[in-house]
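> please find the sequence and the predicted model below.
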Amino acid sequence: MKILMVLTSHDKLGDTEKKTGFWVEEFAAPYYVLADAGAEITLASPKGGQPPIDPSSTTEDAQTEATKRFDKDEELKKKLSMTKKLEDVKAEDFDGVFYPGGHGPLWDLSNDLKSIALIEAFNEQMKPMAFVCHGPAALANVEDHKKPLVRGKNVTGFANTEEEAVQLTDVVPFSIEDKMNQLGANFSKGEDWSSYVMVDGRLVTGQNPASSEKAARELLKMLQKKAV
């Protein structure tokens, strides 16, 4: 199993002086689920190199077993510091793709032409794709036969109530929930901060950091079924 993980390269939280990036739990938990199952994982980002880590995801209350494992994993940290540029990866070289969240993707992956083309290629090649939390921002401009890829699909992502809870409703360029609804997706959510994952065909979406492990397990299930 060869899996591509795509991380944001964006580190500024709108016009505030605050930093953002990817959310550690949403990278670490899926990475270990997939790697422990024997997957070969390639990391990529729009700019390549070290993707920015959202400082809020390194605080004490954001720690999980996966983030603690990552903290001690010097080999993975080194690998993370050398992500490939998106322009240097092709969908045909992988069996599936995973997009972690953090607020960064709202600014770069939502509009990144290489990312959009990559997702469209994965879709055309009928390969499973997973997006968690703000990761579904990468689907904002993705099309399937000239229609939004998510139209009519059951999806989830970071909910408006969660965005309000972190007080970033007025900072983000758009909310995941509103965007998915505008695109004609069937957006649903579980309780705030609880694990909630939607699977529709080959598309997996998770609501928040707590959903990242389950989203990865759903992706893994599809890949293992395909391999049989």
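It's in.
> CA only for contacts and neighbour counts going forward, please
Will do.
> against which helices or strands is the longest helix seen in the chain packed?
The residue-count maximum for a helix in the chain (DSSP state H) belongs to helix 212-227. Where contact means 3 or more CA pairs under 8 Å, 6 or more residues apart in numbering; DSSP states H and E, helix 212-227 is packed against helix 24-36, strand 96-99, strand 129-132, strand 197-200, strand 203-206.
> so Pro209 touches Phe27, yeah?
No: using CA atoms under 8 Å, Pro209 is not in contact with Phe27; the gap is 9.3 Å.
> follow-up on the earlier one: and the helices and strands packed on helix 212-227 as a markdown table, adding distance to Val171 and mean neighbour count?
Below are the helices and strands packed on helix 212-227 laid out as a markdown table (distance: least, CA to CA, whole Å; neighbours: other CA atoms under 10 Å):
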| stretch | distance to Val171 | mean neighbour count |
| --- | --- | --- |
| helix 24-36 | 21 | 22 |
| strand 96-99 | 22 | 26 |
| strand 129-132 | 20 | 29 |
| strand 197-200 | 26 | 20 |
| strand 203-206 | 22 | 28 |
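> quick one: which of these is nearest Asp15?
Nearest to Asp15 among those is helix 24-36 (22.8 Å), distances taken as CA to CA.
> second structure for comparison follows:
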Amino acid sequence: MILTSHADMENTDSKTGVWLGEFTDPYYEFIDQGYKIELASPQGGKPPVDPMSLLTENITASNRRFQNDEAAQHAFNNTKRLEEVDAAAFDAIFYPGGHGPIWDLATNHASGRMILNTLDAGKPVAAVCHGPAALLAAELLRPGFLAGKKITGFTNTEETLSLRASNVPYELETRLKDNNADFHSAIIPFTVHVEVDALLVTGQNPLSAGPTAKALIQILENQPVGVS
């Protein structure tokens, strides 16, 4: 799982970072299915956490589980730097959201190479909410990568409703469409929506984090013998 290291919003003193439930919901989906997880981020160490994701109305059951899980907290507080990770050693990559990825992961070449190399090796990549911004780095390295791919992510409408549209450098939906992605979303904002395009899995918003992980697990479980 690759997490953002970026904390600052634009034109405001508000902070961002990882949306905690978008990490914890998928994390425990994987853990409960017996998967081992390595956590990484551009800067390593403890990623910033979006303070809004800690508000009572945004707390999920997995957040509460995380609060009592010393092993998970230790892993979260000590992520590896991306350059220290060999993506070839893993079966899949997952990108949680929070607004941070639209700054750092969207232009991080190490992350972009991991995405391309993982997909090229026949292994899946998944991202949720603003996590699909990481795909923009793959597009930078391989122009045309996003063209025609069925993708979802945090929508322009959701950005406006979250009152943060003036605090981001661009709207993710627009940027993905500008790169010719086949963008889809739920009719009703902030409801579950997941897109699967071969080995690429994307989820629209925080409520889609767990379902996105489940879709990734389904791909992993259905891979033929001999594909790691």
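Yes, it's here. Since the structure is predicted, the reported quantities are computational estimates derived from the model, not experimental observations.
> which residues are in contact with each of Pro209 and Phe27 of structure 1?
Common contacts of Pro209 of structure 1 and Phe27 (CA atoms under 8 Å, 6 or more residues apart in numbering): none found.
> ok, and the closest non-adjacent residue to whichever residue in structure 1 pairs up with Ala209 of structure 2?
Mapped onto structure 1 by TM-score structural alignment, Ala209 of structure 2 lines up with Ser212. Using CA to CA, 6 or more residues apart in numbering and skipping the chain neighbours, the partner closest in space to Ser212 of structure 1 is Glu26 (5.3 Å).
> separation between the one you found and Ser9 of structure 1?
Glu26 of structure 1 is 15 Å from Ser9 of structure 1, where distance means CA to CA, to the nearest Å.
> let's verify the aligned residue in structure 1 for Asn117 of structure 2: helix, strand, or coil?
Mapped onto structure 1 by TM-score structural alignment, Asn117 of structure 2 lines up with Ala121. With DSSP: H, G, I helix; E, B strand; the rest coil as the basis, Ala121 of structure 1 sits in helix.
> how close does the longest helix of structure 1 sit to structure 2?
Helix 212-227 of structure 1 differs from its equivalent in structure 2 by a mean of 0.9 Å after superposition (mean CA distance after the TM-score superposition for structure 1).
> tell me the contacts of Ile41 of structure 1?
Lys2, Ile3, Leu4, Met5, Tyr31, Leu34, Ala35.
> at 7 Å what do you get?
Residues in contact with Ile41 of structure 1 (CA atoms under 7 Å, 6 or more residues apart in numbering) are Lys2, Ile3, Leu4, Met5, Ala35.
> okay, and the helix or strand harbouring it goes to which residues in structure 2?
Assessed by DSSP states H and E, Ile41 of structure 1 sits inside strand 40-45. Counting by TM-score structural alignment, strand 40-45 of structure 1 falls onto residues 36-41 of structure 2.
> quick one: that stretch to chain centroid distance?
Distance of stretch 36-41 of structure 2 from its chain centroid, counting by CA atoms, centre = their mean, to the nearest Å, is 13 Å.
> cool, and stretch 95-108 of structure 1?
Counting by CA atoms, centre = their mean, stretch 95-108 of structure 1 is centred 3 Å from the centre of its parent chain.
> equivalent range in structure 2 for it?
Going by TM-score structural alignment: stretch 95-108 of structure 1 matches residues 91-104.
> one more: stretch 20-27 of structure 1?
Using TM-score structural alignment, stretch 20-27 of structure 1 lines up with residues 16-23 of structure 2.
> contacts for the matching stretch, please.
Contacts of stretch 16-23 of structure 2 (CA under 7 Å, 6+ apart): 3-9, 47-51, 53, 60, 62-63, 96-100, 206, 209.
> make it 6 Å
Around stretch 16-23 of structure 2, the neighbours that count as contacts under CA atoms under 6 Å, 6 or more residues apart in numbering are 6-8, 48-50, 53, 96-100, 206, 209.
> am I right that Lys47 of structure 1 falls within a helix?
No: when classified by three-state DSSP, Lys47 of structure 1 is found to be coil rather than part of a helix.
> Provide a list of residues in contact with it.
Lys85.
> before we move on, what about Thr156 of structure 1?
Per CA under 6 Å, 6+ apart, neighbours of Thr156 of structure 1: Phe187, Ser188, Lys189, Thr205, Gly206, Gln207.
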